[in-house]
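>>> Generate coordinates for the sequence data below:
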Amino acid sequence: MRAARHPAVTASHRTFSLLDRILVPIHREGWRFAGLFAIATLLLWWLWSPLGWVGLVATLWCIYFFRDPPRVTPIRAGLVIAPADGVVQAIEPAVPPAELGMPALPLIRISVFMNVFDVHVNRMPVDGTVLSLGYRPGKFFNASLDKASEFNERQSVRLRSADGHEFAVVQIAGLVARRIRCDIETNQAVRAGERFGLIRFGSRVDVYLPEGIAPLVVVGQRSVAGETVFADLQSAEPMRRGEMR
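Got it, this is the predicted structure:
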C-alpha cells in the first residue's frame, strides 16, 4: 500500500515546482542585454516616470526572451528531436543549403517559426558529429515567409548520426532578428537535446530529414525544443495528417 505524503512535504514539493517554472535560467548572452535595458529604464524614469514604466516592462520582456529552461529529451536511438520552440510552419521537400556540400536532392524540410515570445535557445536534433558549418549573409524578410529559407541570413549545420544518416539544421534570421549565434565546431560530437545556439529576436529553424524518413509532426503543431519528436528513423509510419480541434 502506498504511503500517504505528509501535507507539509506535498506543499513544499508544489512550491518548488512552481518556483522552478517561474525562476527559469537565463542564457548567458541575455544578461548583457538585460543590463542595457535596465540602464535605459533608469534614464527614462529620470526623464519622465511613465516612460520608466515602459522601460521596466521592456526589461522584464528582455529577461523573459533569453530564458533557457531545462528540457527532458527522449534518448532512444533513431529519434529526431525538435531543435526549436515554436509552430511547425511548413513541411515540404527542399534542397539543403548549397554551402553544406550535401547532394542537391530534395529532402523533407520541417520549418519551425519562433515568435518573440518563444524560447530562442536552439538544440541538437540527434546524437552525432558535426560534418560542416556554413554561414551565408542575406536579407531579413519575415521568417514566416517561404522566401526566408532562400534569401535570409542563415547559419547551417550538417550532421551525421551514429548510424550514418545525415541531417541539416539551419538557423534563419527573421524580420527583427539581427544576430545568429552558433556555439559548435566542425568534427564536434553532439547529443540530441544539447544546446548549440541562439537567435535573437524572432526567427526560424529548418530541419532537413534523411531521404525516405517521414515526419511525425504536422503543420500548425507546437514544437518544444529538446522534447518534441520530429521523426523516428526506425519507424515505417507514413507522414501524419492533422486537423484543428
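>>> contacts and neighbour counts: CA atoms only from here.
Noted.
>>> which residues does Pro25 contact?
Contact partners of Pro25, counting by CA atoms under 8 Å, 6 or more residues apart in numbering, are 67-69.
>>> Go through those residues and name the one nearest Gln188.
Asp68 (22.3 Å; CA to CA).
>>> Please, where are all the helices along the protein?
Secondary structure of the chain (DSSP state H): helices at 7-22, 28-47, 49-65, 148-151.
>>> mind checking which of those helices is nearest Pro96?
helix 148-151 (9.8 Å).
>>> Output the contacting helices and strands for the closest one.
On a contact count with 3 or more CA pairs under 8 Å, 6 or more residues apart in numbering; DSSP states H and E, helix 148-151 meets no helix or strand.
>>> buried residues in it?
148-149 (16 or more other CA atoms under 10 Å).
>>> Any figure for the gap between Ala82 and Val229?
As judged by CA to CA, to the nearest Å, Ala82 and Val229 stand 6 Å apart.
>>> These two: who's more crowded?
Taking Ala82 and Val229 together and counting by other CA atoms under 10 Å, Ala82 has the greater number of neighbours (31 against 20).
>>> any idea how far that one lies from Leu216?
Going from Ala82 to Leu216 by CA to CA gives 11 Å.
>>> Between the two, which contacts overlap?
By CA under 8 Å, 6+ apart, the residues touching both Ala82 and Leu216 are 229-230.
>>> All the strands of this protein, in order from the start?
Secondary structure of the chain by DSSP state E: the strands cover 79-81, 86-94, 107-114, 121-123, 128-136, 154-161, 166-173, 179-182, 189-190, 195-200, 203-208, 222-223, 229-232.
>>> and the fifth one with strand 166-173, angle?
If I follow you right, that is strand 128-136. Going by axes from the mean of the first three to the mean of the last three CA atoms, to 10 degrees, strand 128-136 is angled at 40 degrees with respect to strand 166-173.
>>> Can you point out the buried residues in strand 128-136?
For strand 128-136, the buried set under the neighbour-count rule, 16+ other CA under 10 Å, comprises 128-133, 135.
>>> sorry, back to before: can you redo the helices of the chain as a markdown table with distance to Val157?
As requested, the helices of the chain are exported to a markdown table (distance: least, CA to CA, whole Å):
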| stretch | distance to Val157 |
| --- | --- |
| helix 7-22 | 31 |
| helix 28-47 | 21 |
| helix 49-65 | 24 |
| helix 148-151 | 14 |
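>>> Please generate a structure for the following sequence too, so the two can be compared:
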Amino acid sequence: MNRKARILGIALEGWPFILAFLALTALLWCLAGLWWSLPMLLLSLFSLQFFRDPQRPLPEALAGGVLCPADGRVIAIEQVEDPYLQRPAIKISIFMNVFDVHVNRTPVAGLVRGVWYFPGRFFNAALAKASLENERNALWLQSEFGQDVTVVQVAGLVARRILCYLRQGDVAELGGRLGFIRFGSRVDTYLPLGSQLRVSLGDKVRSGAQWLAVLPETQA
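Below is the predicted model:
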C-alpha cells in the first residue's frame, strides 16, 4: 500500500522541521525581540514551501502511460544499460531543486518486484555520475501490461535522507505517493526500449500531473 500521510497539504516528514523552527522563532522573539527571530521565521517559511504535498488530479487516461514521478527539470534522456535489471533502456532524469515539490509519485500501476537501497556519495544531483555514485533507492515496478519500469531516487549535494514508502510485493497505484527526498535531488526512470516519450530535454515537469512516456506494447 502507498503511504499517503499529509497534514494541511504538508508532507508528514516536514512537520518536525516546521514545528521546531516555529518554536525557535517564538523563543527568540520572546527572549531577544523580532529581529533576532527573523532567521528562524524564514527557515519556517522555507520548510513550509519545501515540504508542501499538493493533491494533484491525474491527467486524462492514456493506455500504457507512464506518469512523471517527480517535479523538476528533465536534464537527461539517453539510451543506457539499466544497472538494476541488466537490460537496454531509455533513462529519463529529472532534477529537483530546493524550490520544487519533493514528493515522488508512482509512474505506473502494478506490482513492486524489487526495492534496493545503495549508500553512496553526495555529489551534485545534476551531474551524470550522481546516478551511479550517490546514495540512492531503486524501485522495480512491473506494470499491468507486464512491462518493467525502474524508478531511482537519487540523493543530492545537500539531500541526506531518501524515503521510500513501497516494499517488495506491494501493489502500487498510478500516481500514488512513492516517497520523498529531502533538500535537492533527482529521480531517474528507466523505460523499455521503444517507449514513446512525452517530454523533451529541458522540459519543466510536474509529478503525477503529466505523462512522461507511453510503454511500447500499448502504443496505438
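>>> Would you mind reporting the TM-score between them?
Remark: TM-score between the superposed chains equals 0.90 [TM-score structural alignment, normalised by the length of the second structure]; 210 aligned residues with a CA RMSD of 1.6 Å.
>>> re the thing from before, list only buried entries from the contacts of Pro25 of the first structure.
Using 16+ other CA under 10 Å as the burial test, the contacts of Pro25 of the first structure include 67-68 as buried.
>>> got the contacts of Pro25 of the first structure as TSV, with distance to Phe33 of the first structure columns?
Formatted as TSV, the contacts of Pro25 of the first structure follow (distance: CA to CA, whole Å):
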residue	distance to Phe33 of the first structure
Arg67	12
Asp68	15
Pro69	18
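>>> From the contacts of Pro25 of the first structure, pick the one nearest Phe117 of the first structure.
When the contacts of Pro25 of the first structure are compared against Phe117 of the first structure (criterion: CA to CA), the nearest one is Arg67, at 10.1 Å.
>>> Who's the closest spatial neighbour of the equivalent of that closest one over in the second structure, skipping the chain neighbours?
Here Arg67 of the first structure is matched to Arg52 in the second structure, going by TM-score structural alignment. Excluding the flanking residues, the one nearest Arg52 of the second structure by CA to CA, 6 or more residues apart in numbering is Ile10, at 4.4 Å.
>>> Give me the neighbour count for that neighbour.
A count of nearby residues for Ile10 of the second structure, using other CA under 10 Å, gives 19.
>>> What is the equivalent residue in the second structure for Ala173 of the first structure?
By TM-score structural alignment, Ala173 of the first structure lines up with Ala155.
>>> pretty sure its match contacts Ala126?
No. At 10.4 Å, Ala155 of the second structure does not count as touching Ala126 under the criterion of CA atoms under 8 Å.
>>> Need the counterpart of Leu212 of the second structure in the first structure.
Using TM-score structural alignment to pair residues, one finds that Leu212 of the second structure aligns to Phe230 in the first structure.
>>> just Ile75 of the second structure next, same as before
The alignment partner of Ile75 of the second structure in the first structure, by TM-score structural alignment, is Gln89.
>>> contacting residues for that match?
Contacts for Gln89 of the first structure (CA under 8 Å, 6+ apart) come out as 110-113, 144, 219-220.
>>> Same question for Thr218 of the second structure.
When contacts are counted by CA under 8 Å, 6+ apart, Thr218 of the second structure touches 63-64, 145.
>>> between those residues, which is nearest Asn134 of the second structure?
Closest to Asn134 of the second structure, out of all of those and judged by CA to CA, is Gly64, at 30.5 Å.
>>> And that closest one, how close does it get to Thr189 of the second structure?
Distance from Gly64 of the second structure to Thr189 of the second structure, by CA to CA: 15 Å.
>>> Which one of these two is surrounded by more residues?
A side-by-side neighbour count of Gly64 of the second structure and Thr189, using other CA under 10 Å, places Thr189 first with 25 against 21.
>>> right, and that one touches Ser93 too?
Yes. Contact criterion CA under 8 Å: Thr189 of the second structure and Ser93 qualify, at 6.4 Å.
>>> quick one: the residue nearest in space to the middle of the second structure from Val187 of the second structure, how far?
Geometric centre of the second structure, nearest residue: Asn104, 3.0 Å, by CA atoms, centre = their mean. With distances taken as CA to CA, Asn104 of the second structure is found 8 Å from Val187 of the second structure.
>>> Name the residues contacting each of the two.
Taking CA under 8 Å, 6+ apart as the criterion, Asn104 of the second structure and Val187 both touch 69-70.
>>> give me the number of residues near Val108 of the second structure?
Val108 of the second structure has 26 nearby residues by other CA under 10 Å.
>>> What is the aligned counterpart of it in the first structure?
Alignment note (TM-score structural alignment): Val108 of the second structure maps to Val126 of the first structure.
>>> what's that match in contact with, if anything?
Per CA under 8 Å, 6+ apart, neighbours of Val126 of the first structure: 79-81, 161, 190-193.
>>> will you turn these into CSV that also has distance to Leu18 of the first structure and neighbour count?
Formatted as CSV, the contacts of Val126 of the first structure follow (distance: CA to CA, whole Å; neighbours: other CA atoms under 10 Å):
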residue, distance to Leu18 of the first structure, neighbour count
Leu79, 30, 20
Val80, 30, 29
Ile81, 26, 27
Ser161, 37, 21
Val190, 31, 22
Arg191, 29, 17
Ala192, 27, 24
Gly193, 24, 27
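>>> ok, of those residues, which one's closest to Ala58 of the first structure?
Gly193 (29.7 Å).
>>> which residues touch the residue nearest to that closest one when sequence neighbours are not counted?
Spatial nearest neighbour of Gly193 of the first structure, excluding adjacent residues (CA to CA, 6+ apart): Gly226 at 4.2 Å. Neighbour list for Gly226 of the first structure: 71-73, 81-84, 123-125, 192-194 [criterion: CA under 8 Å, 6+ apart].
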